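Asks: No sequence on hand, only this structure:
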């Protein structure tokens, strides 16, 4: 049966949607909102998945509520400003997505600027100076600016003293974009792994140099107890060991780089180095996502008393599903999780490591199921 462009899979829901039309409320506010992973849910590499556009069309108003349903893109990917990422994915999907709807693995680092705005920080990941451009204060729109003022990259450090990594030669293009620094007068205060590093060999070496010397690269090593009790803060933004691209099998992600760094540091010192983990499935990231969705809902429909149901649609049980399930355990939180079969998770290899609220073949079926579920609940509540 076809209603509002949606094929309802359960005949028993026909009466539900007829009843929805009769419900008279003071607000058109929809009872739910969505959080989508990108890779493996909406996209396969640079290409939209076939179901993605139909799913987003439902949220634009082609649904039983006849209203716009708020959504965000919550990804462990990164490497761009939110402005640039929203423009890129808007073109790919054919839907207008604002920067505020994009939460990347490193977006939450905007909240760390107050602590490190004027301190030298080392930023890892991406190509060349891409991550410097994301992290530092720029004369560009406010939403695109993070605000760190003293951002350095491994290329800057190699340009300052090439003997730091004698087995790697920086290219002329790298050197032309480098900001040479006096390593003895610019102690690194924190290391932010914004995005997946390209040169693990160099990056692990420089991280160990920073940590073991108390921030002064090339300086004498400090005692191990001091390294661990008063550590240089290390932040990893993406815990994913693997991720799904347009290649046939999953690829290693930033989580693999973290494991490599920890293995080397432990081999050197016998200890594991303390770190902060951001990104899915961390609680901090889901709290940030929930606040963003609630703000978007308030802007569209005004203040509200009860929070909406939030559906996390993802392809990775270890990040998308685990994080949403953990968020659901918080007081006054209404997260549900839907695992799709278009990305990392392969249903042929057995059940997922974290049990979702529901499984769906693709994102279109996932969105349809969530809308049907909340519509049924709304009708049931009105009939009491």
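Replies: Thanks, I have the structure now. Keep in mind that what you see is a predicted model, and the values were worked out from it rather than measured.
Asks: rest of the way, CA atoms for contacts and neighbours
Replies: OK.
Asks: So what's the residue count around residue 115?
Replies: Applying other CA atoms under 10 Å, we find 9 residues neighbouring residue 115.
Asks: same check, this time on residue 33
Replies: Applying other CA under 10 Å, we find 25 residues neighbouring residue 33.
Asks: pretty sure it is in a strand, no?
Replies: Yes. Counting by DSSP: H, G, I helix; E, B strand; the rest coil, residue 33 is found in a strand.
Asks: how much space between it and residue 293?
Replies: When distance is defined by CA to CA, to the nearest Å, residue 33 is 7 Å away from residue 293.
Asks: start to end distance for stretch 157-172?
Replies: 15 Å.
Asks: residue boundaries of the helices in the stretch 251-384 of the chain?
Replies: For the stretch 251-384 of the chain, the helices defined by DSSP state H, counting those that start in this stretch occupy 254-269, 283-301, 322-328, 363-382.
Asks: Need those helices in CSV (columns: distance to residue 208 and mean neighbour count).
Replies: Listed next are those as CSV, based on distance: least, CA to CA, whole Å; neighbours: other CA atoms under 10 Å:
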stretch, distance to residue 208, mean neighbour count
helix 254-269, 7, 17
helix 283-301, 27, 17
helix 322-328, 30, 21
helix 363-382, 42, 19
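Asks: Second structure follows, compare the two:
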């Protein structure tokens, strides 16, 4: 409700101010709120007709916490649907056509009065062009505002790097210059692997703000906006957020751990035991190589975690990998990882 009120306040103060730009069309805050009220009326009519008096709470209509699925591409209609559902007292279930990250990223900028400018679908050429268009080296920027914040998932950054490498030197210079002008660049869903992070930083000057969220609750974990951001991790819980995977977070905090996954492996005595799979920091791997020893042992990890985790959460098995296998969204598939570990134990 607070988000809806904040956006409605923007519409009242600056009715004609741009809120969304999509497919060569601009939607103002006033138009967005108008569409929200219209959709709210349609929700009320639909639920009142379907459930008769069940949608009325204390004499006033309400969705009463009902879950409302929204299947739509990132668009003004999608945002209006989200806001209408929230204002009506419902719970939004975004049924993403492609991937929910872009859809979820629409709401926060509107909450603070920003403009959301997005493409109909992910396009390497389109994104680089949009950045160069916002910050041309000759200083003649397009009318309509510039891009200041960009967010994506690991696969998107991988594709953007590939696209950059395919450019001619002049276009590379223009693209690098444009990207360096942005205030913030973020990576969601999973942490960007360290080698790619270093490559991205060398081209754009940005060490991405890695964070993690889900469709159901938004962003929960994040590296600091200001301060040291640890590569290969999505950070720690944001204020007011609690997480249950404390074994994983504990291992993440180890200074020699770049990436980590914690899962349960079958055990004849206990049913399951806590297993940690880590990718060591490059410096830790180099020291281990020079000293002809493992980058980390189970005993070292257990000793380090003793005063940080409850005894039953301390890993009893450890696997050290050079890198994780990831799916097309940059995430580690734990089912496949578990199968791999079980094969290694045979």
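Replies: Perfect, thanks for sending it. As the structure is a computational prediction, the values presented were derived from the model and not from experiment.
Asks: Send over the TM-score of the superposed chains.
Replies: The TM-score (TM-score structural alignment, normalised by the length of the second structure) is 0.26; 160 aligned residues with a CA RMSD of 7.0 Å.
Asks: quick revisit: nearest to residue 74 of the first structure, out of the helices of the stretch 251-384 of the first structure?
Replies: Checking the helices of the stretch 251-384 of the first structure against residue 74 of the first structure by CA to CA gives helix 283-301 as the closest, at 7.4 Å.
Asks: helices or strands next to the closest one in the packing?
Replies: Here helix 283-301 of the first structure touches strand 71-74, helix 322-328, going by 3 or more CA pairs under 8 Å, 6 or more residues apart in numbering; DSSP states H and E.
Asks: Output those as TSV; include the columns distance to residue 17 of the first structure.
Replies: Shown next, in TSV, are those (distance: least, CA to CA, whole Å):
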stretch	distance to residue 17 of the first structure
strand 71-74	22
helix 322-328	27
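Asks: do you know which of these lies nearest residue 301 of the first structure?
Replies: Nearest to residue 301 of the first structure, of these and by CA to CA, is strand 71-74 at 13.9 Å.
Asks: Could you look up the next helix or strand downstream of the closest one?
Replies: Per DSSP states H and E, strand 71-74 of the first structure leads on to helix 82-93 as the next helix or strand towards the C-terminus.
Asks: Columns distance to residue 310 of the first structure on top of the helices of the stretch 251-384 of the first structure, output as CSV?
Replies: Formatted as CSV, the helices of the stretch 251-384 of the first structure follow (distance: least, CA to CA, whole Å):
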stretch, distance to residue 310 of the first structure
helix 254-269, 26
helix 283-301, 8
helix 322-328, 9
helix 363-382, 9
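Asks: How many neighbouring residues does residue 108 of the second structure have?
Replies: With other CA under 10 Å as criterion, residue 108 of the second structure counts 14.
Asks: would you say it is within a helix?
Replies: Yes. Under three-state DSSP, residue 108 of the second structure falls within a helix.
Asks: Quick check: the gap between it and residue 79 of the second structure.
Replies: Counting by CA to CA - residue 108 of the second structure and residue 79 of the second structure are separated by 11 Å.
Asks: Check residue 6 of the second structure too.
Replies: Distance from residue 6 of the second structure to residue 79 of the second structure, by CA to CA: 14 Å.
Asks: Same drill for the two, tell me which one is more crowded.
Replies: Legend: neighbour count by other CA under 10 Å for residue 6 of the second structure and residue 79, higher for residue 79 (24 against 15).
Asks: any idea how far the more buried one is from residue 7 of the second structure?
Replies: For residue 79 of the second structure relative to residue 7 of the second structure (CA to CA), the value is 11 Å.
Asks: who wins for proximity to residue 203 of the first structure among the helices of the stretch 251-384 of the first structure?
Replies: helix 254-269 (8.7 Å).
Asks: What about residue 229 of the first structure, how many residues nearby?
Replies: Counted by other CA under 10 Å, the residues lying close to residue 229 of the first structure total 9.
Asks: and if you look at residue 289 of the second structure?
Replies: Counted by other CA under 10 Å, the residues lying close to residue 289 of the second structure total 12.
Asks: returning to that earlier point: relative to residue 200 of the first structure, which of the helices and strands packed on helix 283-301 of the first structure is closest?
Replies: It's strand 71-74; of these, that one is closest to residue 200 of the first structure (CA to CA) at 25.8 Å.
Asks: and residue 192 of the first structure, what helix or strand is that in?
Replies: strand 190-193.
Asks: Output the contacting helices and strands for whichever helix or strand comes after that strand.
Replies: For strand 190-193 of the first structure, the following helix or strand on the C-terminal side (DSSP H and E) is helix 200-212. Applying 3+ CA pairs under 8 Å, 6+ apart, one finds that helix 200-212 of the first structure contacts helix 154-160, helix 224-229, helix 254-269.
Asks: The longest one relative to helix 200-212, how many degrees between them?
Replies: Same thing as helix 254-269 of the first structure. 50 degrees (axes from the mean of the first three to the mean of the last three CA atoms, to 10 degrees).
Asks: who does helix 254-269 of the first structure touch, helix- and strand-wise?
Replies: Using 3+ CA pairs under 8 Å, 6+ apart, helix 254-269 of the first structure sits against helix 200-212, strand 242-243.
Asks: out of the helices of the stretch 251-384 of the first structure, which comes closest to residue 58 of the first structure?
Replies: Closest among those, once you apply CA to CA, is helix 363-382, at 7.9 Å.
Asks: Packing partners of that closest one?
Replies: Counting contacts by 3+ CA pairs under 8 Å, 6+ apart, helix 363-382 of the first structure packs against helix 14-22, helix 52-59, strand 309-314, strand 335-340.
Asks: tally of neighbours for residue 103 of the first structure?
Replies: 26.
Asks: Next up, the contacts around it.
Replies: Counting by CA atoms under 8 Å, 6 or more residues apart in numbering, residue 103 of the first structure makes contact with 72-75, 82, 289.
Asks: Which of those are buried, as a ChimeraX select command?
Replies: Command for ChimeraX that selects the buried part of those, burial taken from 16 or more other CA atoms under 10 Å:
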select :72,73,74,75,82,289
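Asks: In TSV, list the contacts of residue 103 of the first structure along with distance to residue 359 of the first structure.
Replies: Shown next, in TSV, are the contacts of residue 103 of the first structure (distance: CA to CA, whole Å):
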residue	distance to residue 359 of the first structure
72	20
73	19
74	19
75	19
82	29
289	22
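Asks: Among the contacts of residue 103 of the first structure, find me the one that's closest to residue 193 of the first structure.
Replies: Ranked by distance to residue 193 of the first structure (CA to CA), these are led by residue 75 at 15.4 Å.
Asks: What is the neighbour count of residue 257 of the second structure?
Replies: 23.
Asks: thinking again about what came up before, could the helices and strands packed on helix 363-382 of the first structure be laid out in CSV, adding distance to residue 154 of the first structure and mean neighbour count?
Replies: As requested, those are arranged in CSV below (distance: least, CA to CA, whole Å; neighbours: other CA under 10 Å):
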stretch, distance to residue 154 of the first structure, mean neighbour count
helix 14-22, 58, 14
helix 52-59, 38, 19
strand 309-314, 33, 27
strand 335-340, 37, 26
